[in-house]
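Q: I would like to see how this sequence folds:
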Amino acid sequence: MPTGVALRAVRAQLFEAADRVLLRDGPSGLTSRAVTTEAGCAKGVLHRHFDDFDAFLAEFVLDRVHRMDAQAEALREAVGTGSVTGNLTDALIALFGSVAVSIVALVTFRDELRARLRDTWPAGIPVLTDAVGMIETYLAAERERNRLAPEAAVEGLAPMLIGSAHLLFADRTGPAPDRDAVHAMVATVLNGLSPAESG
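A: Sure thing, here's the model as predicted:
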């Protein structure tokens, strides 16, 4: 048991260091030395707990994807409350204001990491595919409550919202879009599909 606790603590320390390096320096700056230096530990610590750096990165990505469960739960709890546009705006800001955009860049940047992730993630890019599912589930629930038009094709709307939000947040060197910009994008995608609302 103590060994398991120690391993979890080391993993958490290294993953949090990877978050900081990735947000600050981007995918090209995320090296094993950068992570261990940021974590304040010897380089050998990472290699003692993971087969190689791509194994570390694969577990890091999957850990960050699983952290989206709390965001998905918050969106499920928002069903039937507030406005659909407002709820989606808040969910997209929470998603893309986190390390998510940098994770997408990391996965597309490293061929070896994509290959490693194929073992557990057979299609799409982690974070984006989960986010599409989260938004689609939310839209379907709102459609069932007649807060979205019956003809709303949630299977197409969800990837459109995620793709559009990703474009808004993609430039990590510039300022993040403000809530009004994200809200306007969501309102445009849902134009005519939800009752007149303010969010």
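Q: Every contact and neighbour count from this point should use C-alpha atoms.
A: Noted.
Q: Who are the contact partners of the nearest residue to Leu117 once chain neighbours are set aside?
A: Leaving aside its chain neighbours, Leu117 sits nearest to Ala58 (6.0 Å; criterion: Cα to Cα, 6 or more residues apart in numbering). Taking Cα atoms under 8 Å, 6 or more residues apart in numbering as the criterion, Ala58 is in contact with Leu113, Arg116, Leu117.
Q: Please state the offset of the helix or strand harbouring Ala58 from the chain centre?
A: Under the criterion of DSSP states H and E, Ala58 resides in helix 53-66. Centroid separation between helix 53-66 and its chain, computed with Cα atoms, centre = their mean, to the nearest Å, is 13 Å.
Q: before we move on, what about stretch 92-100?
A: For stretch 92-100, the distance to the chain centre is 6 Å (Cα atoms, centre = their mean).
Q: Give me the residues contacting it.
A: 19, 22-23, 64, 68, 71, 127, 162, 165-166, 169, 176, 179, 182.
Q: Also stretch 191-199?
A: Gly82, Ser83, Val84, Thr85, Gly86, Asn87, Arg147, Leu148, Ala149, Glu151, Ala152, His183.
Q: Near the second one, how many other residues are there?
A: Residues contacting Ser83 under the criterion other Cα atoms under 10 Å number 19.
Q: got it, and the last one?
A: The burial count assigned to His183 is 21, neighbours taken as other Cα under 10 Å.
Q: Leu106 is in what secondary structure piece?
A: helix 100-109.
Q: repeat for Leu23
A: helix 2-25.
Q: what's the following helix or strand after that helix?
A: Once the chain leaves helix 2-25, the next helix or strand it forms, by DSSP H and E, is helix 32-39.
Q: thinking again about what came up before, got the angle for the helix or strand following the helix holding Ala58 vs helix 100-109?
A: Sequence-wise, the next helix or strand downstream of helix 53-66 (DSSP H and E) is helix 68-78. Note on geometry: by axes from the mean of the first three to the mean of the last three Cα atoms, to 10 degrees, helix 68-78 and helix 100-109 are set 130 degrees apart in direction.
Q: Proceed likewise with the subsequent sequence, for comparison:
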Amino acid sequence: MPTGVQLRDVRGQLFDAAERILLRDGPSALTSRAVTDEAGCAKGVLHRHFDDFDAFLAEFVLDRAHRVDAQTSALCEAAGTGTVTGNLADALTALFRSVAVAVVPLVTFRDGLRNRLRETWPAGIPVLTEAVTMVAAYLAAERARGRITPEAEVDGLAPMLIGTAHLLFGDRRTPPDDATVHEMVTTVIGGAVREPRD
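A: Sure, this is the predicted structure:
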């Protein structure tokens, strides 16, 4: 008797299932049984590919953190186009409507996961740390183009934007609207912008 469906990309399908549960039900609902049920496979599948559930979660979090790399490339390519405020607001909205907000309580919720991540992650919380790097790289690219002031401290502005966006999006059933995100970005970086604001 079959115990589930055959998975072609086991890790990818299990990670996608974990992301859906995390976004829909929060970190306390994320169990190995919930993940395999969501993926439509037998529970043993997860344990054949990972040492234990915390090992699975660590790989899941790191996979999602590395996905920010693609967003970094896209945002940096946008430098010099549109407006600085608009580009940042769009990037932050995309980031925080994804799994980024949900990763923070997941990491703080599970001691075993934090211990696993400390083995490979240098510092900070994955996804948010990558997001700070993304924003800093973009701001540096815009500073090089003269669209923000030469004295703008991009390494200070980037964590301010990520932290403020996290507070704005965190723990809300309804995410903030575009105008609210634009207003927040303008408040944080407005003094550094050298272009007409949107």
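Q: thinking again about what came up before, give me the mean deviation of the helix holding Leu106 of the first structure from the second structure.
A: Between helix 100-109 of the first structure and the corresponding residues of the second structure, superposition yields a mean separation of 1.2 Å, by mean Cα distance after the TM-score superposition for the first structure.
Q: For the first structure, which residue occupies the most central location?
A: For the first structure, the residue nearest the mean C-alpha position is Ala100 (3.5 Å; Cα atoms, centre = their mean).
Q: quick revisit: would you write a ChimeraX line that selects the buried entries of the contacts of stretch 92-100 of the first structure?
A: Restricted to buried positions by 16 or more other Cα atoms under 10 Å, the ChimeraX selection for the contacts of stretch 92-100 of the first structure reads:
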select :19,22,23,64,68,71,127,162,165,166,169,182
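Q: hang on, the earlier thing: give the buried residues for the helix holding Ala58 of the first structure.
A: Phe53, Asp54, Ala55, Phe56, Leu57, Ala58, Glu59, Phe60, Val61, Leu62, Arg64, Val65.
Q: Likewise for stretch 44-54 of the second structure?
A: Val45, Leu46, Phe53, Asp54.
Q: Show me what the first one lines up with in the first structure.
A: The reference is to Val45 of the second structure. Mapped onto the first structure by TM-score structural alignment, Val45 of the second structure lines up with Val45.
Q: Look up how far Leu113 of the first structure lies from that match.
A: Val45 of the first structure sits 20 Å away from Leu113 of the first structure, going by Cα to Cα, to the nearest Å.
Q: now Ala131 of the first structure
A: When Ala131 of the first structure is compared with Leu113 of the first structure (using Cα to Cα), they lie 20 Å apart.
Q: likewise Gly44 of the first structure?
A: Gly44 of the first structure is 20 Å from Leu113 of the first structure, by Cα to Cα.
Q: Check Val35 of the first structure too.
A: Separation of Val35 of the first structure from Leu113 of the first structure (Cα to Cα): 16 Å.
Q: So those two - more neighbours on which side?
A: Val35 (25 against 19).
Q: Now for the more buried one: which residues touch it?
A: Leu14, Ala17, Ala18, Val21.
Q: And Leu62 of the second structure, how close does it get to Val103 of the second structure?
A: Leu62 of the second structure is 10 Å from Val103 of the second structure, by Cα to Cα.
Q: Pull up the overlap in contacts between those two.
A: In contact with both Leu62 of the second structure and Val103: Pro126, Val127, using Cα under 8 Å, 6+ apart.
Q: Next, count neighbours for the closest residue in space to Val181 of the second structure that isn't next to it in sequence.
A: Residue nearest to Val181 of the second structure in three dimensions, not counting chain neighbours: Ala89, with 5.8 Å by Cα to Cα, 6+ apart. Neighbours of Ala89 of the second structure under the rule other Cα under 10 Å: 23.
Q: hang on, isn't Ala89 of the second structure packed against His182?
A: Yes. Between Ala89 of the second structure and His182 there is a contact under Cα atoms under 8 Å: 5.5 Å.
Q: Can you report how many residues lie near Ala123 of the second structure?
A: 9.
Q: Return the residues in contact with it.
A: Contacts of Ala123 of the second structure by Cα under 8 Å, 6+ apart are Thr129.
Q: Check Ser28 of the first structure too.
A: Going by Cα under 8 Å, 6+ apart, the list of residues near Ser28 of the first structure reads Phe109.
Q: That one maps to what in the second structure?
A: So Ser28 of the first structure corresponds to Ser28, using TM-score structural alignment.
Q: same check, this time on Asp119 of the first structure
A: Aligned partner of Asp119 of the first structure by TM-score structural alignment: Glu119.
Q: you'd agree its match is in a strand?
A: No. The assignment for Glu119 of the second structure, made by DSSP: H, G, I helix; E, B strand; the rest coil, is helix rather than a strand.
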